[in-house]
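1. Pasting the sequence and the predicted coordinates here, then a few questions.
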Amino acid sequence: MNPRPLFSLRPVGYVVAACATAAAAAACRALDPALGPSLFLMPFVVPVLLAAWCGGGGAGACATALGAAAVAALFNDPVYRGGAADPARVGLLVGVGALVSLACESAHRRRRRAEAALGACHALLRLATDHAPVLLLHCDRERRHRFVNRAYAERFGLDPQEVLGKTVPEVLGPAGYDRIRERLDAALAGRAVEFETDMAGPGGGPRRVRCTCRPVVGAGGLVDGLVAAITDVTDRTRAEVALRDSEERFRAAMEASLDAVYFLSAERGPGGAITDFRFAELNRRGAELVRRPREQVLGRRLCELLPVSRTGGLFDRYARVAETGEPLAEDLTLGPDDGGAARWLRHQVVRLGDGVAVTTQDVTARKRSEELVLASLREKEVLLKEIHHRVKNNLQIVSALLDLQSEHTADPHALALFQESRGRVKSMALIHERLYRSADLARVDFSEYARQLADDLYRTYKVSGDDVRLELAVTVPPLPIDIAIPCGLLLNELMSNCFKHAFRDGAAGRIRVSLHRDGGANVLTVADDGTGFPAGTDFRNTASFGLQLVGTLVDQLGGAAALSAARGTTFTIRFPAQK
């Protein structure tokens, strides 16, 4: 670090020292003897003051030395015979000059430090204002710019130095100035002003700005000008407009909703647990549901407005949703309305912030309609059960009539015909009996039906289950009645053929019945390991009424039948599966 010199060096001070000393010497010669011996040295103090003030302590010391030399040379013998410049007076002059020089040097140094600090402050201020995200300016009473930051100047495509000295109308233009003239007048009148207006943007497009103006009060309390800070609020304004539009659309949607909508904010105790909820928002239907005007509901506590919500557990369920975030959907029943009837509500609750959003739909009309439909369905079920019961009874009567009629003939062929017809009637009656006893009046569990039909055929043909074993495998879902009746008749015909032809004279064997799904088709298989059909038999072209009936029933189902006579008889029937 370089040591600081004792005196600063300023050339102008030394010039002043020389000139002023010469002038002082001339003045002393001209005024002598008016000054007298005691005052003639005073003019030499003036050059010291001037030199020290202009050039610092060094120039003051120079002026002191020049003055002492001039006194010694000009005011002593033989030049000046008065002998005024004795050593004591010269020493006094040197002492006074030294003190004045040191005092001025100290003042110079303080001033330079103040100027340096002021310059640093100005530089820091310029740096801060030039990088500030706002536009800053200072105007005097004539509206001339005295200070602007870089952002303000660049907004108008100018350099800060180009703006200084120009008036506000010159920078903003007539149209821009007219928009803020009254506000500037108010600020220059001593009032603080805040306002929003449009200002030309960097690209020429309008930008929304917020301007804050404060008066600058000078000495005597007079307003010398104003300072202003201008913030671009275009994006914020657009966001506020978008938010306002969104809120209006949301409000319109809420009010148009047929559901009651509530927003509840949670209130928490010192431990953080939810102690209650407050109504933050609700729509018109919500106010109607609680039977109070909206203004009387907003801000109220849930348990205060509806005490039953705490005793009935509704508050606890709301708190659980707010804490866990798990949605809630439930049906509620309210007390009787003005007409004395109960009301049903569909209640859905989800977490929203530190609270819950509730939508409640009045489903009373739907519930009553459902009850009417269910009552009507129950009536129809009873009626349909009665129909199936009567059809079953009528078919049993027909079967009984055939049985009675068979008692009046001894012809074996006629008896066989009566027996076959009675079996067919029983197979249809069994379908209606199963439907009558089933909870589903439109579909039949074919597995149970096939087993019961087989039991009837065992009794009809007086066959023991030990001699002819039945293997039953039904994996299809319950069949519609229009499919179950043809399938039942088919099963009756094919199993009857097994008992009549495959196991004659008490022969033992096995009958296998299966009904399963294969892709989009149902496959019914009836197989036995009995004597089988003769080779070359075409079951489609036969005089047997039973086999003709099989073909007709297969056509009714829209299917196809195949016969295999290898190691017994196997009938395979494929027909479309209904959904």
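-> In hand now; what should we look at? Numbering: from 1, shown residues only.

2. Please make it C-alpha for all contacts and neighbour counts, starting now.
-> Noted.

3. What sits closest to residue 388 if chain neighbours are left out?
-> Nearest non-adjacent residue to residue 388, counting by Cα to Cα, 6 or more residues apart in numbering: residue 432, 5.1 Å away.

4. Can you tell me the element the nearest residue to residue 348 once chain neighbours are set aside falls in?
-> Once flanking residues are discounted, residue 348 sits nearest to residue 329: 4.4 Å by Cα to Cα, 6+ apart. In the assignment (DSSP states H and E), residue 329 maps to strand 328-334.

5. Name the residues that touch that strand?
-> The contact list for strand 328-334, computed with Cα atoms under 8 Å, 6 or more residues apart in numbering, reads 317, 321, 342, 343, 344, 345, 346, 347, 348, 349, 350.

6. One more pass at 6 Å, please.
-> Contact partners of strand 328-334, identified using Cα atoms under 6 Å, 6 or more residues apart in numbering, comprise 342, 343, 344, 345, 346, 347, 348, 349.

7. Is the fifth one in a helix, a strand, or coil?
-> Using DSSP: H, G, I helix; E, B strand; the rest coil, the structure places residue 346 in strand.

8. who touches it in this structure?
-> Going by Cα under 6 Å, 6+ apart, residue 346 touches 331, 360, 361.

9. are any of those residues buried, and which?
-> Buried members of those, scored by 16 or more other Cα atoms under 10 Å, are 360, 361.

10. putting a second one here so we can go through both:
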Amino acid sequence: MRTLKNQYLIRIYLPKSSTGYREKNGEVRWVREVFQKLPKDSGTSGQFQGFVHDITERKKAEDTLRKIEEARIKEIHHRIKNNLQVISSLLSLEAERFSDRKMFEAFRESQNRVASMALIHEELYKGDDIDTLDFAAYLRKLTADLLNSYLVGNDNISLKLDLEQVNFGMDTAIPLGIIVNELVSNSLKHAFPEGEGGEIRISLSRAAKPASKTGHSVEGMGCERGFDYTLMVADNGRGIPETVDFKTVDSLGLQLVNILVEQIDGCIELKRDQGTKFVVGINVAESADV
């Protein structure tokens, strides 16, 4: 910000720019500067000519409109979050009507999926950015809610998070949130025999090499290289048998994971080493990463 002593005294020459000045009374004025270099045959070679136009009122109007639009979008997120929470509550009430364990689990899984989406809209409503989400902060809340949902009275399973701060747009955040919801839920339900303990690990980090931007892993590198980011969800439980192909297994949760990975143009692979380890490669638009 520069102090404006004289409205017509300009010290910096730019082809075209908008600049803020602070007057002696503290008021900020915005001006549009337009300058051009005088031609050599004008007799004043090396000098500039141009004009300065006061655009303070237009700038104020633009700022007002921007704030109104941000408030409108935040209100939309708030309403979507409230509606999703109502749906989640209805699913919870409906689940209590069933004595059949499988039916109860199906409703609870649907409730958690809806809750994972509601949490994204809640974070966007509360945050400073209306377009992108701090995905690491979101994962901390999502996984804490999942542990509370599945591990009532059981403190033997621990959660270890290693999350790099990353901002994702909604087109990436929502499907990726559901993917994490499904993988962590599977670990909590199936990885550890009744009453036994263990550990679930989740990491999110930038890829070691620049993405190929093709939507596929670099040959021979798998999902941990050749993408913008790598997400890992692992546990040290009983593991998935070698005879089971997670991409064709008759499981709604894993079918949903594969569909959503394809939707975000990503990559997923399963490693069966001392438990279960899913690695997801993620590509994001340049504007989504802040």
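-> Noted; the coordinates are in hand. On a predicted model such as this, the values are computed, not experimentally measured, just so you know.

11. so which of the contacts of residue 346 of structure 1 would you say is closest to residue 471 of structure 1?
-> For residue 471 of structure 1, the nearest member of the contacts of residue 346 of structure 1 is residue 331. The distance, counting by Cα to Cα, is 49.7 Å.

12. what do we get in structure 2 for that closest one?
-> Mapped onto structure 2 by TM-score structural alignment, residue 331 of structure 1 lines up with residue 21.

13. still on that earlier bit, can I get the buried part of the contacts of strand 328-334 of structure 1 as one ChimeraX selection?
-> In ChimeraX, this line selects whichever of those come out buried by 16+ other Cα under 10 Å:
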select :343,344,345,346,347,348,349
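
14. and residue 158 of structure 2, how many neighbours?
-> Other residues lying near residue 158 of structure 2 total 12 when counted by other Cα atoms under 10 Å.

15. what's the closest non-adjacent residue to it?
-> Take residue 158 of structure 2 and drop its neighbours on the chain: the residue closest to it by Cα to Cα, 6+ apart is residue 199, 4.8 Å away.

16. Surely that neighbour is within a strand?
-> Yes: residue state for residue 199 of structure 2 (three-state DSSP) corresponds to a strand.

17. Map it across to structure 1 for me.
-> Residue 199 of structure 2 maps onto residue 510 in structure 1, with residues paired by TM-score structural alignment.

18. does its match really touch residue 468, like I thought?
-> Yes: contact criterion Cα atoms under 6 Å: residue 510 of structure 1 and residue 468 qualify, at 5.1 Å.

19. Show me the common contact partners of the two, please.
-> Between them, residue 510 of structure 1 and residue 468 share no contacting residue under Cα under 6 Å, 6+ apart.

20. which bit of structure 2 covers the biggest strand by length in structure 1?
-> Longest strand in structure 1, counting residues (DSSP state E): strand 206-217. Counting by TM-score structural alignment, strand 206-217 of structure 1 pairs with no residue of structure 2.

21. Need the counterpart of residue 163 of structure 2 in structure 1.
-> Aligned partner of residue 163 of structure 2 by TM-score structural alignment: residue 474.

22. quick one: its match from residue 488 of structure 1, how far?
-> To residue 488 of structure 1, residue 474 of structure 1 is 13 Å away according to Cα to Cα, to the nearest Å.

23. ditto for residue 413 of structure 1
-> As judged by Cα to Cα, residue 413 of structure 1 and residue 488 of structure 1 stand 24 Å apart.

24. Which of those two has more residues huddled nearby?
-> residue 488 (21 against 10).

25. State the number of residues packed around residue 452 of structure 1.
-> Other residues near residue 452 of structure 1 come to 15 when the count uses other Cα under 10 Å.
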